[in-house]
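Colleague: Got a predicted structure here, sequence first:
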Amino acid sequence: MKVQAALHKEFKIARIDDRLYSAFIEHMGRAIYSGIYEPGHPQADAHGFRKDVAALVRDLNIPAIRYPGGNFVSAYNWEDGIGPIEDRPVRLDLAWRSKETNHVGTNEFAVWAKDVGIDMMLAVNLGSRGLSDARNFMEYVNHPGGTYWSDLRRSHGVEDPYDVKMWCLGNEMDGPWQIGHKEAKEYGRLADETAKALRGLTPDAEMIVCGSSNDEMATYPDWERGVLEECYENVDYISLHKYFGNSSGDTLNFFGKIEETGRYIQAIGGVIDFVKAKKRAKNDIYICFDEWNVWYHNREEDSKNWKSWDWPEAPALLEEDYNFEDALFIGGLLNEFIRRSDRVKIACIAQLVNVIAPIRAEKGGPAWRQTIYYPYQFASLYGRGDALNVSVNGPTYDCSVADDVQYLDVAAVHNTDEQAVTLFILNRHLTDTVDLDMDLAGFVNAKVAMHKVMAGHDLRLTNGPDNPDRVSPKDGSGVGVEDGKLRGNLPPLSYHVVRLDVS
């Protein structure tokens, strides 16, 4: 199967915001407890955080992390997670029908985030609570001192403020399942007033308002219009969420959901433009895709469990075993985020450890990389710079979620500081090798500096504690630059990272 492609160094889409490769972690299942935090574990540090998990997190080079939820935040009292641990209350978490010990709260999480080199993105409860509690939370976190909440933080041993800049105004407020669910206008008004109050404390804070929980919601995309008409001038981003699955076993349709996601982003971009024009506003709003991942393997069984169990502490929940097919999909989805980087500035894989996560950790045992860890890591490490337009001319297919889907999916990033172009390439074809011929216009001295490939595995193959590297990248071969073109053969169902030295 022959595919011709072309890119040019001057045909730029946008400068990629590093935060496109951010993450999310929630007080849910074993994400926190026996995920990142497990006092008594052989790998626990002085604060109780697992050093083996932290090492895997550091290798991802994550810019920012959304915390503490998620559905959890919509009934969360942030004050429960501060002060002496022995004095903290145990609460019932209504979102996931479990007990929350509050042994990890804002200050503990901040210690962990600093240790692994990640900026915090904090969410406030606009479900069961509101503006006043959000204001108090920001004062505790960001104000230097001399006030009740800032001095309380200092009394808890944290002298300097955290100066958190990213603030999520609630979570999935369009969802009827959400504690404190609201109608669009009602939520938009609350978000607007909360944003104004928080900006009074931290003028350069960035405000993220809730968009649709997914593009199948009955209120989508009118929800975004209704919310933004109330708060457009006082927020910076609108959030989108979407989870993916292949319950039917149709691999090509599964991969077609990458294009479906592009339409989702495009539609909300249009809503943003509409509201901006209607309000004659001067500011721009971008998209924060702050929950995304594959989630379907255990979803039905997990739903039965958490709706019936008797309030356990940190139960095993949403612990997806990701396979090779999922890794290929994640590589393509990250390509779509790169191509849409003019609209999507922040994106958070959901979640980071144990719960629908690239990293798994056994209680008292080892931690390992799941298959999806690798494309996420490659994008984070090498997908920073200017996103370039790539023209692809090759065979396509139709499926139930999209038509004219290119078998070859390519995204390109030019890092001018490192004088490198990185190509992220997915061959979605089930049986055919791609004979690639890509014109590298404007990069006259390009040469291949690195080629990594994930290929040749059964689609259902997974990693696990006994075989943690079964599905992992290998050095690629057979791809090179000649006569200003990148040429080579890409096997079916394969994901490639080709890094070009363009100095």
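Modeller: Thanks, I have the structure now.
Colleague: Please count neighbours and contacts with C-alpha atoms only from this point.
Modeller: OK.
Colleague: those helices in the stretch 251-400 of the chain, which residues are they?
Modeller: For the stretch 251-400 of the chain, the helices defined by DSSP state H, counting those that start in this stretch occupy 251-279, 299-306, 324-339, 373-382.
Colleague: Relative to the whole chain's centre, how far out is the longest strand along the chain?
Modeller: The longest strand of the chain (DSSP state E) is strand 2-15. From the chain centre to the centre of strand 2-15 is a distance of 25 Å (Cα atoms, centre = their mean, to the nearest Å).
Colleague: let's bring in a second one:
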Amino acid sequence: MHTARVVIDPAFRIGEADRRLFGSFVEHMGRCVYGGIFEPGHPTADPLGLRQDVLELTRELGVSVVRYPGGNFVSGYRWEDGTGPVGDRPRRLDLAWKTIETNAFGLDEFMVWARAAGVEPMLAVNLGTRGVQEALDLLEYANHPGGTSLSDRRRKHGAEQPYDVKLWCLGNELDGPWQVGHKTADEYGRLAAETARAMKLIDPSVSLIACGSSNRGMATFAAWEATVLEHTYEHVDYISAHTYYDPSDGDRASILASAVDMDAFIDEVVATADHVGAKLRNRKRLKISFDEWNVWYQSRLQHDLDRRGWVEAPALIEDGYTAADAVVVGDLLITLLRHADRVGVACQAQLVNVIAPIRTDTGGRAWRQSIFHPFALTARHARGTVLRTEPVTPSHDTKRYGPVPSLSTVAVHDDETGALSVFAVNRGETPLSVEFDLRAFPGLTTTEHLTLDGPPRRLDTAGRITVELAGASWNLIRSS
């Protein structure tokens, strides 16, 4: 058995564990909406068609913010189509996922769902096929109290009070050639800046997110961020980041070390943003909205798209997740917490059915996938101040990332209750004996060790505790 050591001290502060780090994503893609959160006629559905079993699991998952309606879908979406009497709504071709969009579910239904789920809404505007005016119309409809054509239309549709949405994405992945309305960095940057300026004239309280690169592997990565931010830096609050990790090639050692890549991605986006800020003599420090991330067996997507024609809400990338996938998800959450000073929003994509922690049968049950559990436990216990940990740990080799640390950790200290939560992943296959030095927390009296595959275990808390971490495992060491 290998050994490692971690010193935890309340002085090693990174920042607060923002609740927005535990976001999710609902896109009009596959069965995420239709047959996922919305299914009129389902045994648990309310009069609006919202599945109560999915709502219950969403609350259990601990989701804080939900991004809507896309994703690639938003780059061809007309938001007005999803408002007003359902019988009058048009059916449209969705070019992003090659489906027919019925528009039976739209903005007003989503806002009712968000309130029921207890989540903050995060809306995206279409800067692919549309522009400044359409974004302003949507903001006026959503946030203006009344007395104008669009705000009174919302009231006529049943929402007397404004939705007061604070988080807005200025488009989605417009660096990607696959995106409807794909643009160069200069084209997008100028449009995003114009849209941001105008939106803040309507509602200065909104927080705006500029599109960063679709992933770190894009040929234009970093150059895209630099150019976009030179246009938008003074007008936006976040730059987005997206990443998915695909286990399809069977390289288990590399997929278990995926958080190494996410960590580097965050550092590089931060460095690029800070460079632009320095260049512009702007003292504001932008944060990252990591609003798409997950494990995704992405190589299966094209087969799913090619095997059928234009249909409504087909099953699409409904991946089944393994225990190893859950370990990766837990480690990605550790990485997001380790950057709590610069990552202010994060959304696991997606919530239901589509590469999701929650799955459903049409007309039937809803259930939790393996990746549900590390997310739910982290969201529940990562409350308070995030503390930097620098494990003394062995390393092991991976094909994709070279030598990587076997142990990944972060700690969160709840200043109100005094509780300390240490999240730890053993990325290697060899069991790891870890000594946690907790002497800087003399008031701790009890400790339990939680894993994904067994009941909690009680531990001695006399200053130093030793915990055995199984190979390829996610762990929570909870002290109070």
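Modeller: Done, it's in. The structure displayed is predicted, hence computed values, not measured ones.
Colleague: Can you calculate the TM-score here?
Modeller: Superposed pair, TM-score by TM-score structural alignment, normalised by the length of structure 2: 0.98. Supporting alignment: 479 aligned residues with a Cα RMSD of 1.2 Å.
Colleague: ranking the helices of the stretch 251-400 of structure 1 by burial, who's on top?
Modeller: helix 324-339 (a mean of 26; mean count of other Cα atoms under 10 Å).
Colleague: Centre of the chain to it, how far?
Modeller: 12 Å.
Colleague: Give me the mean distance between that helix and structure 2.
Modeller: Here the mean offset of helix 324-339 of structure 1 against structure 2 after fitting is 0.6 Å, by mean Cα distance after the TM-score superposition for structure 1.
Colleague: thinking again about what came up before, read off where the next helix or strand after the longest strand of structure 1 ends up in structure 2.
Modeller: Counting by DSSP states H and E, the next helix or strand C-terminal to strand 2-15 of structure 1 is strand 22-24. Under TM-score structural alignment, strand 22-24 of structure 1 corresponds to residues 23-25 of structure 2.
Colleague: Give me the mean distance between that stretch and structure 1.
Modeller: Counting by mean Cα distance after the TM-score superposition for structure 1, stretch 23-25 of structure 2 comes out at 0.6 Å.
Colleague: ok, how many other residues are close to the closest residue to residue 7 of structure 2 other than its chain neighbours?
Modeller: The shortest distance from residue 7 of structure 2 to any non-neighbouring residue, by Cα to Cα, 6 or more residues apart in numbering, is to residue 437 (4.7 Å). Applying other Cα atoms under 10 Å, we find 18 other residues in the vicinity of residue 437 of structure 2.
Colleague: Aligned to residue 437 of structure 2, what sits in structure 1?
Modeller: Looks like residue 437 of structure 2 aligns to residue 439 there (TM-score structural alignment).
Colleague: Spit out the contact partners of its match.
Modeller: For residue 439 of structure 1, the contact set (Cα atoms under 8 Å, 6 or more residues apart in numbering) comprises 4, 5, 6, 7, 484, 485, 486.
Colleague: distance from the host helix or strand of it to structure 2 after superposition?
Modeller: Applying DSSP H and E as the criterion places residue 439 of structure 1 in strand 434-441. Comparison of strand 434-441 of structure 1 with structure 2 after fitting gives an average deviation of 1.6 Å (mean Cα distance after the TM-score superposition for structure 1).
Colleague: how about the contacts of residue 439 of structure 1 in CSV, adding distance to residue 497 of structure 1 and neighbour count?
Modeller: As requested, the contacts of residue 439 of structure 1 are exported to CSV (distance: Cα to Cα, whole Å; neighbours: other Cα atoms under 10 Å):
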residue, distance to residue 497 of structure 1, neighbour count
4, 18, 16
5, 16, 18
6, 17, 16
7, 16, 20
484, 19, 16
485, 16, 20
486, 13, 21
